[in-house]
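1. For reference, the sequence and a predicted model appear below.
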Amino acid sequence: MSQAAIKLEHNAFGQLVFIGDDGAAHPVTPVRSFPIAAPTEGIGLVNGEGDELAWVERIDGLSPESRQALEDDLAGREFMPVIQRIRSVSSFATPSTWEIDTDRGPTTMVLKGEEDIRRLVRPALLIADSRGINFLIRDRYALDPLSKKMLDRFL
């Protein structure tokens, strides 16, 4: 099935549905293959039984309407703020409270332990806070010098 032929929309209940060749609407859940390294590529559309009904090679290959429906659904299910700057850290021992700037605005998070900082595809990091929110640092080397210095104390 070509990317342009994949039709996605939301039904009356707000569920993402895949419209098959027969015109039937199938509720689906989008599953990213590589959510950090390639978030707009390789997305499986999976039904409630876990069967893959369609494969999206690249989001930009979909029609504008289907792309918007898919992006809206993913945004509603995924919440992963991107850390842009570390303003302060309460202590270099854990637990510690971090004041940070993210792509969604300034906030604070509590780091329980160094094990809550996971290294991803270099140079990305994923930091889980005490509330279970995952924060992403796409490129730790691109942070400002003070942010890098504070982060290095925990790595």
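-> In hand now; what should we look at? Model, not experiment: these values are computed from the prediction.

2. rest of the way, CA atoms for contacts and neighbours
-> Fine.

3. Tell me which residues touch P81, please.
-> T102, D103, R104, N134, F135, L136 (C-alpha atoms under 8 Å, 6 or more residues apart in numbering).

4. and here's the other structure:
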Amino acid sequence: MSTPGKYQSLNRNAFGRLVLVDEQGVEHQGVVPVRAHPISAPDEGLSIIGTDGHELAWIDRLSNLPEQERELLQAEFASRDFMPTVLRIVGVSTFSTPSQWTIETDRGETQFILKTEEDIRRLGEGRLLITSSHGLQFILPDRFALDRASKKVLERFL
């Protein structure tokens, strides 16, 4: 069994599936990129996994890749990952949980139910991860940069 490492190329085939050509020139159809730290360091530590679930290649930093491969992987992650960014808290139904939140995100306004205060997770450096009752996650990149009204609402739950 070979150790995951470098590869020759990464591209899409005619069916839109990712294809990795390893150092030995072997073509691996339908590979899947996986982030090691999708929230805390999304551009560092990427693994390319084969259809058998084994790692075929490791990429230290997305930014180190040639532009074409970097854009290919970013497009792949964008089509799979859905984590709206919170821009503003419009309102909450009550200051106890469960409560219905209305927020403005980078994808539009939405509502969700916050079951408990523990569903607001601190990630450090002012970043928060908020999980709705349906398991949808919202990222708040900097709680200190929110408008005054949003900060006031959020402080009641932290």
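-> Cool, got the structure. Please read these numbers as outputs of a predicted model, since none were measured by experiment.

5. Just give me the match in the first structure for T94 of the second structure.
-> Correspondence of T94 of the second structure to the first structure, assessed by TM-score structural alignment: S91.

6. what residues are up against the closest residue to its match other than its chain neighbours?
-> In space, S91 of the first structure comes closest to T97 once its chain neighbours are excluded; the distance is 7.3 Å by C-alpha to C-alpha, 6 or more residues apart in numbering. T97 of the first structure makes contacts with V89, S90, S91, T108, M109, V110, L111, as judged by C-alpha under 8 Å, 6+ apart.

7. Show the secondary-structure elements that the biggest helix by length in the first structure is packed against.
-> Taking DSSP state H as the criterion, the first structure has its longest helix at helix 64-77. Packed against helix 64-77 of the first structure by the contact rule (3 or more C-alpha pairs under 8 Å, 6 or more residues apart in numbering; DSSP states H and E) you find strand 7-10, strand 16-19.

8. any idea how far V31 of the second structure is from D22 of the second structure?
-> 12 Å (C-alpha to C-alpha, to the nearest Å).

9. Assign the aligned residue in the second structure for E49 of the first structure to helix, strand or coil.
-> Mapped onto the second structure by TM-score structural alignment, E49 of the first structure lines up with D52. Three-state call for D52 of the second structure (DSSP: H, G, I helix; E, B strand; the rest coil): coil.

10. still on that earlier bit, in the second structure, which residues correspond to the longest helix of the first structure?
-> Going by TM-score structural alignment: helix 64-77 of the first structure matches residues 67-80.

11. Quick check: that stretch compared with the first structure, mean distance?
-> Aligned to the first structure and superposed, stretch 67-80 of the second structure gives a mean residue distance of 1.2 Å (mean C-alpha distance after the TM-score superposition for the first structure).

12. hmm, who's touching that stretch?
-> L10, N11, P33, L62, S63.

13. Mind picking the two most distant members of the residues you listed?
-> Farthest apart among those by C-alpha to C-alpha are N11 and S63. That separation is 16.8 Å.
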